[in-house]
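Trainee: Structure for the following, please:
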Amino acid sequence: MTSFGHDFPFDPAYGHTLDELTAVPAPPAPDGFADFWRARYDAAREVATGPEIGPVEEERDGVRVHGVTYTSVGGVRLGGWLALPVEGAAAEVRHGFVMGHGYGGRQEPGPAVPLPLPSSAAILPCVRGMGARGLVPGIPEVPDGHVLHGIESRDTYVIGDCVADLWCAASALGELVPELAGPGRLGYLGESFGGGLGALALPWDDRFGAAQLTVPTFGNHPLRLTLRCAGSGESVRGYHREHPEVVEVLRYFDAATAAGFVELPTLVAAALFDPSVPPPGQFAVHNALAGERGLLVLPAGHFAYEELARDVAGLVAARRAFFGKWLG
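Mentor: The predicted structure is shown next:
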């Protein structure tokens, strides 16, 4: 077990050894799980995303970063960023990436640039309710409120629409760079919130050829409901105490359950110590993956420690090698 000095009133390692973490199972899929998600995917693919590229906002590491907007399900217009090779010619683009973000959204492209592979394009969407370019009236932007929005029903829960926002972002990227529109041409990256959304999105979309999920959330909800944390899961735990029937909704939004349907190569970076996303849920996502899988064990997630920069550099290198193998 990894242990760090901390001020949390609970153990962010949850008393688990690595061997125990690699044995955490996924909950079984509820009736109609696959049909539910395939129907949502089909609806998202019908959306005319109408992407629009804004002016260049920055240029670095071989790409020009533009603002971008596109339409998602329900007619919601979302924003984000689009990274294109400096040469600007679509013929130069060999790889494409959709990059999810953590809870709280993104205010700028940040460390997503440089991209995992050269000659790549990427879309960095802000899903509904999140970040500077994803705000939507009526949807809370604060994670503790966002994670509960529409949770009364599987058909209204905001997490389902956020997954659709990723599918529509992939559609927008394919429209802007037609060379990336075929099956298996895209890679997905997501951390924390974006990791959980990715696990839910990937099984149904053959445009993705490989994925990398870092400290993914939403894994094994029945277990998460028993584990105190400092992240959005604590808000769900509080809601569950007053509304125990919510477990039936959460079954359809379990990233570990969905991982059992993920057949594309996937690298998971999971932490031994994490106050915001309990490690057992992270490892449950990895353990359930149905296809080629890789595991990178991190000492900690959502927590600053002395060797963090070194470990981030190791993750970046591992991600580059992984995508080079499966998308190169």
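Trainee: from here on, contacts and neighbour counts on C-alpha atoms
Mentor: Fine.
Trainee: For the host helix or strand of residue 169, enumerate the helices and strands it packs against.
Mentor: Following DSSP states H and E, one finds residue 169 within helix 158-176. Contacts defined by 3 or more CA pairs under 8 Å, 6 or more residues apart in numbering; DSSP states H and E place helix 158-176 against helix 33-45, strand 63-71, strand 95-99, strand 120-125, helix 193-201.
Trainee: for the second one, packing partners?
Mentor: It stands for strand 63-71. Using 3+ CA pairs under 8 Å, 6+ apart: strand 63-71 touches strand 52-60, strand 77-85, helix 158-176.
Trainee: go on, the last one?
Mentor: For helix 193-201, the elements it packs on are helix 158-176, strand 186-191, strand 208-214, helix 255-259, judged by 3+ CA pairs under 8 Å, 6+ apart.
Trainee: which outside residues touch it?
Mentor: Contacts to helix 193-201, defined as CA atoms under 8 Å, 6 or more residues apart in numbering, come from residues 99-103, 159, 162-164, 166-167, 188-190, 212-219, 253-256, 258-259, 262, 285.
Trainee: Buried ones from those residues, can you make that a PyMOL selection?
Mentor: Of the contacts of helix 193-201, the buried ones go into a single PyMOL selection, burial set by 16 or more other CA atoms under 10 Å:
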select buried, resi 99+100+101+102+103+159+162+163+164+166+167+188+189+190+212+213+214+215+216+217+218+219+253+254+255+256+258+259+262+285
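Trainee: this one next, for a side-by-side:
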Amino acid sequence: MTRAADFAAWFGPDAFDATYGYDLAALRGVRPCPTPPGFAEHWRARYQRARAVHGTMRRAALGPVGAHELYRIDFPGTDDRRLGGWLALPRDGRVHRGVVQSHGYGGRSGPEPGILSPGTAVLWPVARGLPTASLMPDLPALAAEHVLVGIDSVDSYILGGCAEDIWCAATALRDAVGQVPLHFVGESFGGGIGALALPWDDRFVSGVLRVPSFGQYDLRLQMPCTGSGEAVRSHVAAHPGARAVLAFFDASTAATFLDVPMLLGCALWDPAVPPPGQFGVRNAIDGAEEFVSDAGHAEYPGEAEQLAAWQRRVHGFIDEVDRIAAP
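Mentor: Here you go, the predicted structure:
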């Protein structure tokens, strides 16, 4: 940030205070939620289940994107589902790393070429039930409905299945390009799911999470928002027993188990994903690199410059992880 943010001027007198009363110092003091008994065992069992999934990725060529060839794909997931997405492979055939890039709770209508770089294969999966590539008749596509699917049981809650989708995407990508190191990039919904999925999968050598969701439910459940968290907040108010389920899907709790290099992008003002939840994830990770933006899930002055700086930081971070890890 190069100047003080003026949220009142940017977002108008009718906008609610999406800092939730936290300045940067207070945000850096947010701690992750405590770990419930059986947390790690639950996630390790899920991971082993997902690693047992194998099958054929189906590809349809879409043509070149710069130095990469782009494909529309689908691949096997858990629960006998097939997940959709896009795959980009270097046209010269030389791959030294892979990237799995997730998405926000609106799903994805196509790939995000900004992550492409030489020697990098990228898979953009779409989580089960979400538009446009993984729509399914038994799952709602609307975020406010999707986020409540199976919420009354640790074994059935949809966020667990979405984490399994990341592991199955990693399997599909490695099946396509070989045993290269993998990096994860996720934003909002994808950032939160990444925090849940990465600690248990040693195929990933780094993670990049921007404005991650699903962090610090002790605070989030007290904070009205415009994102999927509002549906969860309302549900838990009416069904308090669901809070115990959410303890197993708290991204800040899961992040305490991360032991690979991480880059966290968090916002000071965000009406969709309250910043205390984002920083709960960031603060759970000792040694994480940090990028603080003025706002998230909103247009604001200087947004383009900050997003460009973030993109440069992501590429530099991944390059540095690979450089340090190189034999």
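Trainee: Superpose the two chains and report the TM-score.
Mentor: Once superposed, chain against chain, the TM-score is 0.94 (TM-score structural alignment, normalised by the length of structure 2); 317 aligned residues with a CA RMSD of 1.3 Å.
Trainee: For the helices and strands packed on helix 158-176 of structure 1, give me CSV that also has distance to residue 276 of structure 1.
Mentor: Listed next are those as CSV, based on distance: least, CA to CA, whole Å:
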stretch, distance to residue 276 of structure 1
helix 33-45, 27
strand 63-71, 30
strand 95-99, 21
strand 120-125, 23
helix 193-201, 11
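Trainee: which one of those lies closest to residue 8 of structure 1?
Mentor: helix 193-201 (21.1 Å; CA to CA).
Trainee: post-alignment, the closest one versus structure 2, mean distance?
Mentor: If you overlay the two and look at helix 193-201 of structure 1, the average distance to its match in structure 2 is 0.2 Å (mean CA distance after the TM-score superposition for structure 1).
Trainee: quick check, distance from that helix to the centre of its chain.
Mentor: 3 Å (CA atoms, centre = their mean, to the nearest Å).
Trainee: which bit of structure 2 covers that helix?
Mentor: Mapped onto structure 2 using TM-score structural alignment, helix 193-201 of structure 1 spans residues 189-197.
Trainee: Ok, which of the helices and strands packed on helix 158-176 of structure 1 comes nearest residue 140 of structure 1?
Mentor: For these, the distance to residue 140 of structure 1 is smallest for helix 193-201, at 15.2 Å, taking CA to CA.
Trainee: State which helix of structure 2 is the longest.
Mentor: helix 303-325 (DSSP state H).
Trainee: Show me what that helix is packed against.
Mentor: strand 204-210, strand 262-269.
Trainee: Is it possible to get TSV of the ones you listed that adds distance to residue 231 of structure 2?
Mentor: Formatted as TSV, those follow (distance: least, CA to CA, whole Å):
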stretch	distance to residue 231 of structure 2
strand 204-210	21
strand 262-269	20
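Trainee: out of those strands, nearest to residue 4 of structure 2?
Mentor: Comparing these under CA to CA, the one sitting nearest is strand 262-269, at 11.2 Å.
Trainee: so where in structure 1 does the next helix or strand after the closest one end up aligned?
Mentor: Using DSSP H and E, the next helix or strand after strand 262-269 of structure 2 towards the C-terminus is helix 275-283. Aligning helix 275-283 of structure 2 against structure 1 (TM-score structural alignment) gives residues 279-287.
Trainee: residues in contact with that stretch?
Mentor: 13-14, 16, 21-26, 199, 215-221, 223-224, 255-257, 259, 268, 270-273, 293-295.
Trainee: swap in stretch 142-161 of structure 1?
Mentor: Against stretch 142-161 of structure 1 from outside (CA under 8 Å, 6+ apart): 73, 103-104, 128-129, 139-140, 197, 231-232, 234-236, 239, 246, 249-250, 252-253.
Trainee: Name the residues of that stretch that are buried.
Mentor: 143-144, 146-149, 151, 154, 157-161.
Trainee: how long is it from one end to the other?
Mentor: 17 Å (CA to CA, to the nearest Å).
Trainee: for it, the distance to its chain's centre please.
Mentor: 16 Å.
Trainee: what does stretch 295-312 of structure 1 give?
Mentor: Centroid separation for stretch 295-312 of structure 1 versus its chain: 18 Å, with CA atoms, centre = their mean.
Trainee: what's the mean deviation for the helix holding residue 169 of structure 1 versus structure 2?
Mentor: Counting by mean CA distance after the TM-score superposition for structure 1, helix 158-176 of structure 1 comes out at 0.4 Å.
Trainee: what does that helix correspond to over in structure 2?
Mentor: Counting by TM-score structural alignment, helix 158-176 of structure 1 corresponds to 158-176 in structure 2.
Trainee: what's the spacing between the matching stretch and its chain's center?
Mentor: On CA atoms, centre = their mean, the centre of stretch 158-176 of structure 2 falls 12 Å from that of its chain.
Trainee: follow-up on the earlier one: write the PyMOL selection for whichever of the contacts of stretch 279-287 of structure 1 are buried.
Mentor: Typed into PyMOL, the line below selects the buried ones among these, using 16+ other CA under 10 Å:
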select buried, resi 13+14+16+21+22+24+25+26+199+215+216+217+218+219+220+221+223+224+255+256+257+259+268+270+271+272+273+293+294+295
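Trainee: re earlier: quick check on the contacts of stretch 142-161 of structure 1: which are buried?
Mentor: Using 16+ other CA under 10 Å, the buried ones in the contacts of stretch 142-161 of structure 1 are 73, 103-104, 128-129, 139-140, 197, 231-232, 234-236, 246, 249-250, 252-253.
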